[in-house]
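[1] quick one: sequence plus predicted model below, questions after.
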Amino acid sequence: MSRIIVAACTAAALLLSTNAFAQEGDAAAGATVFKKCAVCHNIDSDKQKVGPSLQGVIGRQPGTAAGFKYSKAMTDFGAGKVWDEALLTTYLADPRGVVKGTKMAFPGLKDPKDVANVIAYVKTFSPAQ
């Protein structure tokens, strides 16, 4: 009986850890939430501000936006990775926890719906995935 319970719990954990259960975001709501990000990041141009431009960020390797000087922590973190919805979801919830030593001062978005909405908005400025 305990093996069945362990197997069921393992299967449930695997299912819940996939993007199948990721929240769908609303790009219009994300535009409003993104105003917090826009203090430091451009989205509609490749011009850098205090933070790198986020235009085309989905599908790009972290720490590689042309013309921006990243922290070593971010370039090390980005090795072998690509910004996708799953990685952005984790990062936007806790940037400094995910990338120890990042220069980004923003503490993160605590509401998962805000995270999903911002990602939906950012996707409108990224190549189709």
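    Yep, that arrived.

[2] from now on I want contacts and neighbour counts done on CA atoms only, so please keep to that.
    OK.

[3] how many neighbours does Asp111 have?
    Asp111 has 9 neighbours, counted by other CA atoms under 10 Å.

[4] apart from its neighbours in sequence, what residue is nearest it?
    Leaving aside its chain neighbours, Asp111 sits nearest to Ala93 (8.0 Å; criterion: CA to CA, 6 or more residues apart in numbering).

[5] ok, the residue nearest to Gly78 when sequence neighbours are not counted to Arg3 distance?
    What sits nearest to Gly78 in space, not counting adjacent residues and going by CA to CA, 6+ apart, is Pro62, at 4.3 Å. Plainly put, Pro62 is 41 Å away from Arg3 if you go by CA to CA, to the nearest Å.

[6] below is an additional structure, to be compared with the one above:
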Amino acid sequence: MDNRTNTIAGWALAGCAAALGLSIVSGMVFESERPEKMGYPIEGVVEEGEGGAAEVPIATLLASADPAAGEKVFSKCASCHSINQGGANGIGPNLYGVLGKPHGHAAGFAYSDAIKSIAGNWDFESMSAWLTSPRKYAPGTKMSFAGLSNPEERANVIAYLNSQGSNLPLPAAPAADAAATPSEDAAIANATDGQQTGDLENVATPAPGAPSQDPAAAEEAPE
């Protein structure tokens, strides 16, 4: 009796093991046949991380930037940087007149190789890129500041930095386009054509036998 019970239990366990194995194998097969992306694309929907609105150029933002607002934002930097003329270097270099100067220009400050290796001068675009993400602009920099993600704040800070000893000419605001658009040109043309048509329709038709009103005919008539 015990042998029979053991046999039944053994077959039951073997069946369970076989079912589990088949389940695992079938799952692996279907997983390998599954496409990389499930579902169907929907027209007009942008996947996360793709596309997005283009950022306004820093030159456009600088045309309306507020240096006073930038001074308030600069308070986040004041613990590491001085900005007064002749000010001492701190954890970061003195920033007086920084715009227009070469990267790594402050005398006596130990710049990282990441900064010293960047050619050219600090301009509005490079300063905006630096303030957006110092580590991305200069991989290996010693600066621990994460960056300013708000483009208006960056424009205000750059305007403030520029007012402290750099005084580079800020970009002008885009001029309004005074030229008429094609649709406006078409509307004007249609209105002119309609006026001319109405003038022609209002010309009186001479009665039969009436003398001609043609100026050329009047010149040729005998006296």
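    Done, it's in. Quick caveat, the model's predicted, so the values are computed rather than measured.

[7] ok, back up a step: neighbour count: Pro62 and Arg3 of the first structure, which is higher?
    The residue with more neighbours, out of Pro62 of the first structure and Arg3, is Pro62; 21 against 8, by other CA under 10 Å.

[8] OK, contacts around the aligned partner of that one in the second structure?
    Taking TM-score structural alignment, Pro62 of the first structure has His103 as its aligned residue in the second structure. Counting by CA atoms under 8 Å, 6 or more residues apart in numbering, His103 of the second structure touches Ile115, Lys116, Ile118, Ala119, Gly120, Asn121, Trp122.

[9] those in helices, which ones?
    Those of the contacts of His103 of the second structure mapping onto helices are Ile115, Lys116, per DSSP state H.

[10] is it true that the residue nearest to Asp111 of the first structure touches Lys113?
    No - counting by CA atoms under 8 Å, Ala93 of the first structure does not reach Lys113; the two are 10.6 Å apart.

[11] quick check, central residue of the first structure?
    Leu88 (1.4 Å; CA atoms, centre = their mean).

[12] spatially nearest residue to the residue in the second structure that it lines up against (excluding sequence neighbours)?
    Superposed on the second structure with TM-score structural alignment, Leu88 of the first structure falls opposite Met127. Closest residue to Met127 of the second structure apart from its sequence neighbours, by CA to CA, 6+ apart: Ile158 at 7.3 Å.

[13] which neighbouring elements make contact with the host helix or strand of Arg3 of the first structure?
    Assigned by DSSP states H and E, Arg3 of the first structure belongs to helix 2-16. For helix 2-16 of the first structure, there is no helix or strand it packs on, judged by 3 or more CA pairs under 8 Å, 6 or more residues apart in numbering; DSSP states H and E.
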